[in-house]
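Participant: Provided below are the primary sequence and the corresponding predicted coordinates.
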Amino acid sequence: MIRVFVYGTLLVGESNHHVVAPYVLSVRPGRVRGALFDAGAYPGLVLSGCGGETDIEGEWLVVTQVGLNRMDELEEYYGPGARNDYERVWVRDSRREECEGWIYVWNEPRGYPRIAGGSWREYARRKQELGSML
């Protein structure tokens, strides 16, 4: 069993959860410290170094090895030292230190706008509502 923190499209009910759903053994809410950025259809997370880190809302998924492999494919993670879109690093929950696992992160914001509030789900909902008003 492998624990992974997700904060964007892999959340239960979001657009890419189907990629990992067959391999999920359990789901638990969680938070990590960092900053979220809007890359359009998905977020990126930077753990530190960009100032103003906040609690990022997400879920701890316990997955099988096949589930982790599927997530690696989606996140374009090819292993340490490779040209990855995201890096996979070890992190602890910001409120429950006993809860730790993998997370996919960026090393820098890449020029994308910052998402205030720490919740991709809430941000995406507001973004969709605004888009439907145009």
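Facilitator: Perfect, thanks for sending it. Numbers count the residues shown, from 1 in each chain.

Participant: CA only for contacts and neighbour counts going forward, please
Facilitator: Fine.

Participant: Could I get the full set of helices for the chain?
Facilitator: For the chain, applying DSSP state H gives helices covering 17-20, 65-74, 120-133.

Participant: Adding mean neighbour count and distance to N107, write the ones you listed out as TSV.
Facilitator: Compiled in TSV, the helices of the chain are given as follows (neighbours: other C-alpha atoms under 10 Å; distance: least, C-alpha to C-alpha, whole Å):
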stretch	mean neighbour count	distance to N107
helix 17-20	17	24
helix 65-74	16	17
helix 120-133	13	18
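
Participant: Tabulate those (CSV), appending distance to R114.
Facilitator: Output for the helices of the chain, formatted as CSV (distance: least, C-alpha to C-alpha, whole Å):
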stretch, distance to R114
helix 17-20, 23
helix 65-74, 22
helix 120-133, 11
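
Participant: okay, pairing it with this:
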Amino acid sequence: MNTLRSRPGALPMTTQPDRHVFVYGTLRRGEANDINRLQPAPLYLGPARISGALYDLGPYPGLVLGGADQVQGEVYAIAPELERQLDVIEEVAPVPSGEYVRRHVELEFDGRLLRCLVYEIAAQRVQGRARIRTGDWLRRR
């Protein structure tokens, strides 16, 4: 399984400059905001995990990065136009709602490093919310 982890510093020169996103909730395949229904179409690269805690916010989850637990998700290559759409869906643009924050983390994927966009929930938004212990939004039911 591919694992996502935060690491300081620049990416090695061998890493491609493509845009990638790690999705863990309603943007996953078959979910309410399935990224595959957006245009331009993303390229599915595969499943991955990220270190963090997943919280149930009712119709969608929130991810707090870090810690020993793992959160299951999917990695996609995306175009800049799609990245802008994701920012609107996650309400970080054009006017940030304060619920999610854009983060960039490195993903070790098939022997290479990918810089991935991840939308992290603001910590105050998960206070008092149930944790999804499996780390998998699709298995929460």
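Facilitator: On my side now, so go ahead. This is a predicted model, so every value here is computed, not measured.

Participant: Can you give me the TM-score here?
Facilitator: The TM-score (TM-score structural alignment, normalised by the length of the first structure) is 0.77; 120 aligned residues with a C-alpha RMSD of 2.4 Å.

Participant: Tell me which of the helices of the first structure lies nearest to C99 of the first structure.
Facilitator: helix 65-74 (17.5 Å; C-alpha to C-alpha).

Participant: Now that closest one on the second structure. Mean distance?
Facilitator: Once fitted to the second structure, helix 65-74 of the first structure is off its aligned match by 0.8 Å on average (mean C-alpha distance after the TM-score superposition for the first structure).

Participant: okay, and that helix goes to which residues in the second structure?
Facilitator: Helix 65-74 of the first structure corresponds to residues 80-89 in the second structure, going by TM-score structural alignment.

Participant: Can you name the residues in contact with that stretch?
Facilitator: R19, L38, Q39, P40, A41, P42, A93, P94 (C-alpha atoms under 8 Å, 6 or more residues apart in numbering).

Participant: cool, stretch 58-74 of the second structure as well?
Facilitator: Contacting residues not belonging to stretch 58-74 of the second structure are listed as 22-26, 28, 44-56, 119-123, 126, 134-137 [C-alpha under 8 Å, 6+ apart].

Participant: Please convert the buried members of those residues into PyMOL selection syntax.
Facilitator: In PyMOL syntax, the buried subset of the contacts of stretch 58-74 of the second structure is picked out as below (16 or more other C-alpha atoms under 10 Å):
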select buried, resi 22+23+24+25+26+28+44+47+48+49+50+51+52+53+54+55+56+119+120+121+126+135+136+137
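
Participant: what's around G67 of the second structure, how many residues?
Facilitator: 10 (other C-alpha atoms under 10 Å).

Participant: To which residue of the first structure is G128 of the second structure aligned?
Facilitator: Using TM-score structural alignment, G128 of the second structure sits opposite G111 in the first structure.

Participant: Count the residues that sit near its match.
Facilitator: 9.

Participant: How about the contacts made by the spatially closest residue to R28 of the first structure that is not a sequence neighbour?
Facilitator: For R28 of the first structure, ignoring the flanking residues on the chain, the nearest one in space by C-alpha to C-alpha, 6 or more residues apart in numbering is W60 at 5.1 Å. Contact partners of W60 of the first structure, counting by C-alpha under 8 Å, 6+ apart, are R3, V4, F5, V6, V27, R28, P29, G30.
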